[in-house]
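Enquirer: Based on what follows, work out the 3D shape:
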Amino acid sequence: ALDDCYFTLEWIVKNAKELKINQNQIFVGGESAGGGLVAALSLYARDKGDINIAFQMPLYPMLDNKTIYSHLKNSDAPLWDYKTNKVAWDIYLEDVKDNVPIYAVPSLVDNLTNIPPTCTFVGELDLFYNEVVEYVNKLKNSNVPVFFETYKSSYHAFEKRIPNAEVSKKAKKHVVDCFNYACKNYFAENNKC
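Expert: This next block holds a predicted model:
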């Protein structure tokens, strides 16, 4: 999955002119498992050094394969519980078993220096709440600008399930505001491509 994401990123940068986009203002975003891929892609791009991502939006990202235990807070959260999470991680990591690469599990990385500025949010009832908070703290400790919100009494992907609820409107506004701010303020040069 990460290889596909990186291939797409390369293609976008190489075809920026034809796509009529600014190659120095590439943003990446995703939700849940897609949010985990965004975090992994930003990490991989940083380490590879060929493409610079200007801004990332990993929303309520799936970051930690250890978040599978039934004794964890929110382990029986609506929509995405620890059993579903365990199945997803088992499938995603089935070829690596004991030698889990950091790009598959972004929570394994502590130093997030030079990761792009980040917008994210998570509901307080989301199974991923603790891992998202930990990720945000690692970003802040690495001096990465972070726009982060938590939402009370909200579970995984709440803004999709109840789009007209006030809390969902607030979450969507947070994302739009972050995006608009990033469009005006975040650039990352990509002249190598």
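
Enquirer: C-alpha only now, for contacts and for neighbours.
Expert: Noted.

Enquirer: now stretch 135-152: how far from the chain's centre is it?
Expert: Mean-position distance between stretch 135-152 and its chain equals 11 Å (C-alpha atoms, centre = their mean, to the nearest Å).

Enquirer: to compare against the first, here's another:
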Amino acid sequence: MPIDPGAQRVLDLIRELGRPPIHTLNPEEARAASAKSRSVLQPEGEAVAEVEDLTCPGPHGPVRLRRYRAAGTEAAEVLPCLLFLHGGGWVIGDLDSHDQPCRLLANAARCSVIAVDYRMAPEHPYPAAVEDSAAALRWVVANAAQLRIDPAKMAVGGDSAGGNLAAVLAIMGRDGTVPAVGYQMLLYPATDMAGHHPAYERFTEGLILTRDTMRWFIGHYAPDPQRRFEWQASPLRANSLAGTPPAFVMTAGYDPLVDEGAAYARRLEADGVHVTYLYVADQIHAFLTMGRFIPASAMVLRQAALSLRHHWDAEPVL
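Expert: Predicted coordinates:
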């Protein structure tokens, strides 16, 4: 399958500008390069009914959050909620990097989206991001009335590293260590830090995320190789996924994470979890934050949001 023309234009632009591969930079340089590219790659964010920056208590200080309410909703209306964990390899990304996708998801799913600004590696390695994400989920559910959300219609989701964290929260919810959630939205998720899947060898150069770049991220996030095999780092290695909530899993064809994302969808299905799996054969990793060049970005985000909205609409009324 040929690569999407818009995705190819992004790759060509990166080469034309001479931007070095992420894995050749230090974390501060990588963050600066990522922030600089946002206005070039992302469209303007959709208008929503309300945006509010918040904080919640975390294990090592306050965790920043950003709450969105879908356009067209009333101020007092109690909405379903998606807790969103941003991507960026646990090293880059923040509330601003995923502001545009969060706005689109809120509107398309007609819900509240609460984005989490968890601590970044290498300053705060694994399991700091897990701990902050878990603290945020606990706080959001405990403060549902104040936030005007329905705790019985709670979902977790994220892209890439955020998909990893969302999958981990879904397992933790099943096990009772955080509040249980009803849905998991995993967008080209990282699920196995071993890095031995065949896609790692297929995508070694010419893309934004390559084998070496992914290993750079993993090295910063989980510097102890033995800890990479813990399921809270590699949810694909959990003993069982049975009892975790229904899932929407999306993978991209030109992505070193494609094999482990597909394997996670298969594990969910084998363990009796309802899963919707979307394989976008002509896309690159991170295309969801490149909507100025890649129209499929909005289409796939809307598909994910509509899957979530369908789940909420289909839930029985108690």
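
Enquirer: and stretch 15-35 of the first structure, which residues are buried?
Expert: Of the residues in stretch 15-35 of the first structure, 16, 23-35 count as buried by neighbour count, 16 or more other C-alpha atoms under 10 Å.

Enquirer: Okay, and which of these map to helices?
Expert: Here DSSP state H is the test, and the buried residues of stretch 15-35 of the first structure give 16, 33-35 as lying in helices.

Enquirer: Check those and tell me the two furthest apart.
Expert: By the measure C-alpha to C-alpha, Ala16 and Ala33 form the most distant pair in these, at 26.3 Å.

Enquirer: now the strands: where do they sit in the first structure?
Expert: 27-31, 55-59, 118-123, 146-151 (DSSP state E).

Enquirer: Which one of those lies nearest to Lys160 of the first structure?
Expert: So among the strands of the first structure, strand 27-31 is nearest, using C-alpha to C-alpha, at 10.6 Å.

Enquirer: whereabouts in the second structure does the closest one align?
Expert: Alignment of strand 27-31 of the first structure against the second structure: residues 155-159, by TM-score structural alignment.

Enquirer: State the distance from the spatially closest residue to Lys169 of the first structure that is not a sequence neighbour to Ile115 of the first structure.
Expert: Excluding the flanking residues, the one nearest Lys169 of the first structure by C-alpha to C-alpha, 6 or more residues apart in numbering is Pro163, at 6.9 Å. Per C-alpha to C-alpha, to the nearest Å, Pro163 of the first structure is found 30 Å from Ile115 of the first structure.

Enquirer: which one in the second structure is aligned with Asp64 of the first structure?
Expert: Under the alignment (TM-score structural alignment), Asp64 of the first structure pairs with Asp192 in the second structure.

Enquirer: Quick check: closest non-adjacent residue to that match.
Expert: Nearest to Asp192 of the second structure is Ser234, by C-alpha to C-alpha, 6+ apart, at 4.4 Å.

Enquirer: check contacts around the aligned residue in the first structure for that neighbour.
Expert: Aligning on TM-score structural alignment places Ser234 of the second structure opposite Val105 in the first structure. When contacts are counted by C-alpha atoms under 8 Å, 6 or more residues apart in numbering, Val105 of the first structure touches 36, 40, 63-65.

Enquirer: Which other helices and strands does the lengthiest helix in the first structure contact?
Expert: Secondary structure of the first structure read by DSSP H shows that its longest helix is helix 166-185. Identification of packing neighbours for helix 166-185 of the first structure by 3 or more C-alpha pairs under 8 Å, 6 or more residues apart in numbering; DSSP states H and E yields strand 118-123, strand 146-151, helix 158-161.

Enquirer: Specify, as a residue range, where the second one falls in the second structure.
Expert: What that stands for is strand 146-151 of the first structure. Mapped onto the second structure with TM-score structural alignment as the criterion, strand 146-151 of the first structure occupies residues 275-280.

Enquirer: rewinding a little: any residues touching the match of strand 27-31 of the first structure, and which ones?
Expert: The contact list for stretch 155-159 of the second structure (C-alpha under 8 Å, 6+ apart) reads 81-87, 163-167, 169-170, 181-189.

Enquirer: do stretch 124-132 of the first structure as well
Expert: With contacts defined as C-alpha under 8 Å, 6+ apart, stretch 124-132 of the first structure is touched by 60-64, 67, 73-78, 80-82, 107, 122-123, 150-156.

Enquirer: Narrow the residues you listed to those that are buried.
Expert: Buried, going by 16+ other C-alpha under 10 Å: 60-64, 67, 74-77, 80-82, 107, 122-123, 150-151, 154-156, out of those.
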